[in-house]
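In: quick one, fold the following:
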Amino acid sequence: MEGRGEASAEEEEEDAEEEEEAEGVRITPQLLQASSGELAPEAILLLRLRGRGITHLGCLGRCANLEWLDLSGNAIAQLGPLAALRSLTVLNLARNRIASLEPLGSCQNLQSLNVAGNLLSGLHQLRCLTGLRRLQSLRLREPLARPDNPLCAAPAYRHALADMFPSLKAIDGERVSGRGSELYQLCRDLDSSLARAGAGSEASQAAQPWVDAAFWEPRQPRRSSIMEEAYRQFREVLQECRDLSRRADDTIAQAEQALSARHDPNAFIF
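Out: Next up, the predicted model:
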């Protein structure tokens, strides 16, 4: 009888393990501690759980001070626990099974959101995010996230997003407002202008087989107003990049100094 009882207990345990594997990975306090090095969920500021086979967010809502979260490449469908993460600023949910973003409407500090490669079928599923005043970057498609969200099949979905979220500065990684977008537009206008000039030049040469007498004389270079403005803004953006690089170097140096002062430097996971 004892042998049968032990065998039955072992079978039940194996069945439970198989059922858990079939359901996928659930976020637990142990998983949070192992991934972040922090004993308390409230102490976690940055968390990367990419490609872990996660299907349930479990106790993730306890990370009340979490600011940066990467859950890409999992099998997540429900986002309920994320509603408690009011400090979250950067969230990557690419390549999951998400069809509803409702819980994210409570993440008032969210600035960057990546939901490429999910199951979002219409723009109405994004209306819950219109109250996020700080949202600046929204990504619905990217090269690595295949297939795309079904709504990306609409040819004018980016224009509709820009109207729905006027504060956005980037859609799918492309600047739609701010200095960067103005520079891109200037470059596009410049390309169009040069293309038209080239076409006109070819037509002129085709119509006149013999060149003018002064054809071989060097000519003074001419710059259009579009080209001048493009150069000016490009120089300004370049200077901003240099300033940003210097600030980044200072921040990294300060972070390295802070890390070296901690008892356990492995507590920070980047």
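In: okay, CA-based contacts and neighbour counts for the rest of this
Out: Fine.
In: end-to-end on stretch 46-59?
Out: Counting by C-alpha to C-alpha, to the nearest Å, you get 16 Å between the two ends of stretch 46-59.
In: tell me how far it lies from the chain's centre.
Out: Relative to the centre of its chain, stretch 46-59 is centred 17 Å away, using C-alpha atoms, centre = their mean, to the nearest Å.
In: just the buried positions in that stretch, please.
Out: 46-50, 52-59 (16 or more other C-alpha atoms under 10 Å).
In: among the residues you listed, name the ones in strands.
Out: With strands taken from DSSP state E, the overlap with those comprises 46-48, 54-56.
In: quick revisit: including distance to S36, could the buried residues of stretch 46-59 go into TSV?
Out: Conversion of the buried residues of stretch 46-59 to TSV gives the following (distance: C-alpha to C-alpha, whole Å):
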residue	distance to S36
L46	7
L47	6
R48	8
L49	10
R50	13
R52	14
G53	18
I54	16
T55	19
H56	18
L57	16
G58	16
C59	14
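In: dump the ones in strands among the buried residues of stretch 46-59 to CSV, plus distance to S112.
Out: Compiled in CSV, those are given as follows (distance: C-alpha to C-alpha, whole Å):
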residue, distance to S112
L46, 14
L47, 15
R48, 15
I54, 22
T55, 22
H56, 22
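In: circling back to that earlier point, just give me the closest of the buried residues of stretch 46-59 to I98.
Out: Closest approach to I98 among these (C-alpha to C-alpha): T55, at 10.6 Å.
In: leaving out sequence neighbours, find the closest residue to that closest one.
Out: Here the nearest residue to T55 in space, its sequence neighbours aside, is I76; by C-alpha to C-alpha, 6 or more residues apart in numbering that works out to 4.4 Å.
In: surely that neighbour is within a strand?
Out: No. Counting by DSSP: H, G, I helix; E, B strand; the rest coil, I76 is located in no strand; its state is coil.
In: what about it, distance to D189?
Out: The value you get for I76 to D189, if C-alpha to C-alpha is used, is 43 Å.
In: contact partners for the residue nearest to T55?
Out: With contact set as C-alpha atoms under 8 Å, 6 or more residues apart in numbering, I76 has these partners: 54-57, 96-98.
In: next: P143.
Out: No residues are in contact with P143 under the rule C-alpha under 8 Å, 6+ apart.
In: give the helix, strand or coil label for it.
Out: Going by three-state DSSP, the secondary structure assigned to P143 is coil.
In: G173 versus that one, what's the distance?
Out: Distance, P143 to G173, using C-alpha to C-alpha: 11 Å.
In: which one of the ones in strands among the buried residues of stretch 46-59 is nearest to L82?
Out: For those, the minimum distance to L82 (C-alpha to C-alpha) is 11.4 Å, reached by H56.
In: here's the other one to compare against:
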Amino acid sequence: MESRVTAEEDHSRLTPEMLKSRTGEFDLESILFLKLRGLGVQELGCIGECLNLERLDLSNNHIAHLAPLSSLKMMAALNVSCNRVSSLEPLASCDNLQTLNVAGNALCGVEALHCLKGLRKLESIRLRDPVYNLTNPLCANGSYRHAVLDTVPSVRVIDGERVSGSGSDLYRLCRDIDNSLKRFAAGNAVAVPGSAKPWVEAGYWELKPFQSAIIEEAHKQFSDIVQECEELSRRADDAIAQAERALSIRSDPNTYVF
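Out: Below you'll find the predicted structure:
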């Protein structure tokens, strides 16, 4: 009973021993992917020492403060859904952040997102998840998505749905060329053989939303599983290599292993 209580207490605050045990790494800076979903975590502790961390899943915990995450400059994907977060300020320094899931927290107004404005790589943000019935107080305003776009211009996907946008420079250039060809063709009353014509069908340049939030969530979960499989495969290869080295040493009659 005592050991069980101790384990639960350890989970409430992240420690180097816990993170190394879960990943099999000997150094916190070697950890690239962490899945700490539903462990009862309350304090992030030493997670800021995982300087090369790229993907982090802290969903379904009891986390209220994200301060230790401010040092994770390499982090590209963060899931802190279903927690108690009311401020995202520490994420302002996470320059490589591309995907952020904060559904099911305590973000009360769009002003809570102002700190993300400088994150030029941030393309996807989830504030509401109807699949798991997760939301934030700021989502009570029906126009919150427009406010999000005004606050964080780099965002292209909100709550799993593609939002309208101008796209990349190449995208805009191709669209403008197509529109110019259409105007040229409309200005000629007599058809000229070999005259320029639009190269794509009407409506090709319109951005279409993702089919559903359910598909987006399934894709996200599949990506997480693939990432975990790759990590397990790497660890298995390391274990096999160590075993082979140990066996080769023992098979040498001139080598003594104590």
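In: any chance you could compute the TM-score here?
Out: Once superposed, the chains reach a TM-score of 0.64 (TM-score structural alignment, normalised by the length of the second structure), with 189 aligned residues with a C-alpha RMSD of 3.6 Å.
In: ok so, going back, show me what the residue nearest to T55 of the first structure aligns to in the second structure.
Out: By TM-score structural alignment, I76 of the first structure lines up with I63 in the second structure.
In: on that earlier part again, from the ones in strands among the buried residues of stretch 46-59 of the first structure, which two are the most distant?
Out: When these are compared pair by pair using C-alpha to C-alpha, the farthest-apart members prove to be L46 and T55, with a separation of 19.9 Å.
In: other SSEs contacting the longest helix seen in the first structure?
Out: As assigned by DSSP state H, the longest helix anywhere in the first structure is helix 225-261. In this structure, helix 225-261 of the first structure makes packing contacts with helix 179-207, judged by 3 or more C-alpha pairs under 8 Å, 6 or more residues apart in numbering; DSSP states H and E.
In: got the buried residues for stretch 126-135 of the second structure?
Out: Within stretch 126-135 of the second structure, the residues scored as buried using 16+ other C-alpha under 10 Å are 126-129, 134-135.
In: and the contacts of stretch 40-48 of the first structure?
Out: The set of residues that contact stretch 40-48 of the first structure without belonging to it, under C-alpha under 8 Å, 6+ apart, is 29, 32-33, 35-36, 38, 62-71, 269-270.
In: still on that earlier bit, turn the buried residues of stretch 126-135 of the second structure into JSON lines, columns for distance to L173 of the second structure.
Out: Rendered in JSON lines, the data for these read as follows (distance: C-alpha to C-alpha, whole Å):
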{"residue": "R126", "distance to L173 of the second structure": "30"}
{"residue": "L127", "distance to L173 of the second structure": "32"}
{"residue": "R128", "distance to L173 of the second structure": "34"}
{"residue": "D129", "distance to L173 of the second structure": "35"}
{"residue": "L134", "distance to L173 of the second structure": "39"}
{"residue": "T135", "distance to L173 of the second structure": "38"}
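In: most widely separated two among those?
Out: In those, two members sit farther apart than any others by C-alpha to C-alpha. They are R126 and L134, at 9.9 Å.
In: which stretches of the second structure form helices?
Out: Along the second structure, counting by DSSP H, helices occupy 2-12, 16-23, 144-151, 169-186, 213-250.
In: between the ones you listed, which one is closest to G203 of the second structure.
Out: For G203 of the second structure, the closest of the helices of the second structure is helix 169-186, at 10.7 Å, according to C-alpha to C-alpha.
In: from the buried residues of stretch 46-59 of the first structure, pick the one nearest P155 of the first structure.
Out: The closest of the buried residues of stretch 46-59 of the first structure, once distances to P155 of the first structure are taken by C-alpha to C-alpha, is R50, at 30.3 Å.
In: thought the closest one was touching L69?
Out: No. Contact criterion C-alpha atoms under 8 Å: R50 of the first structure and L69 do not qualify, at 9.4 Å.
In: map G122 of the first structure onto the second structure.
Out: For G122 of the first structure, the equivalent position in the second structure is taken to be G109, counting by TM-score structural alignment.
In: now do L151 of the first structure
Out: In the second structure, the residue paired with L151 of the first structure according to TM-score structural alignment is L138.
In: got the contact list for its match?
Out: 107-110, 144.
In: so what's G53 of the first structure up against?
Out: Counting by C-alpha under 8 Å, 6+ apart, G53 of the first structure touches 24-25, 73-75.
In: circling back to that earlier point, out of the buried residues of stretch 126-135 of the second structure, flag the one nearest to A243 of the second structure.
Out: Nearest to A243 of the second structure among these is R126, at 44.0 Å by C-alpha to C-alpha.
In: list the residues that contact the residue lying closest to A103 of the second structure once chain neighbours are set aside.
Out: For A103 of the second structure, ignoring the flanking residues on the chain, the nearest one in space by C-alpha to C-alpha, 6+ apart is L127 at 4.2 Å. The neighbours of L127 of the second structure, taking C-alpha under 8 Å, 6+ apart as the test, are 101-104, 135-136, 139, 158-159.
In: please apply the same query to R126 of the second structure.
Out: For R126 of the second structure, counting by C-alpha under 8 Å, 6+ apart, the contacting residues are 100-103, 158-160.
In: now the residue minimising distance to the centre of the second structure: how far from F222 of the second structure?
Out: Note on the second structure: the residue nearest the mean C-alpha position is A77, at 2.4 Å, using C-alpha atoms, centre = their mean. Relative to F222 of the second structure, A77 of the second structure is positioned 14 Å away (criterion: C-alpha to C-alpha).
In: again, but for V5 of the second structure
Out: Per C-alpha to C-alpha, V5 of the second structure is found 33 Å from F222 of the second structure.
In: who has more neighbours out of these two?
Out: Neighbour totals were compared for V5 of the second structure and F222, and F222 leads with 12 against 9 (other C-alpha atoms under 10 Å).
In: closest one of the contacts of G53 of the first structure to Q254 of the first structure?
Out: Within those, the smallest distance to Q254 of the first structure is 32.1 Å, found for G73 (C-alpha to C-alpha).
In: pretty sure the closest one is touching A94, no?
Out: Yes. G73 of the first structure is within contact range of A94, at 6.4 Å (criterion: C-alpha under 8 Å).
In: between these two, which is the more surrounded one?
Out: A94 (28 against 20).
In: enumerate every residue touching that one.
Out: The contact partners of A94 of the first structure, by C-alpha under 8 Å, 6+ apart, come to 71-73, 114-118, 145.
In: shared with the second structure, which of those residues?
Out: Among the contacts of A94 of the first structure, the ones still in contact in the second structure (both residues aligned by TM-score structural alignment, their matches' C-alpha atoms under 8 Å) are 71-73, 114-118.
In: are any of these buried, and which?
Out: When burial is judged by neighbour count using 16+ other C-alpha under 10 Å, the buried members of those are 71-73, 114-118.
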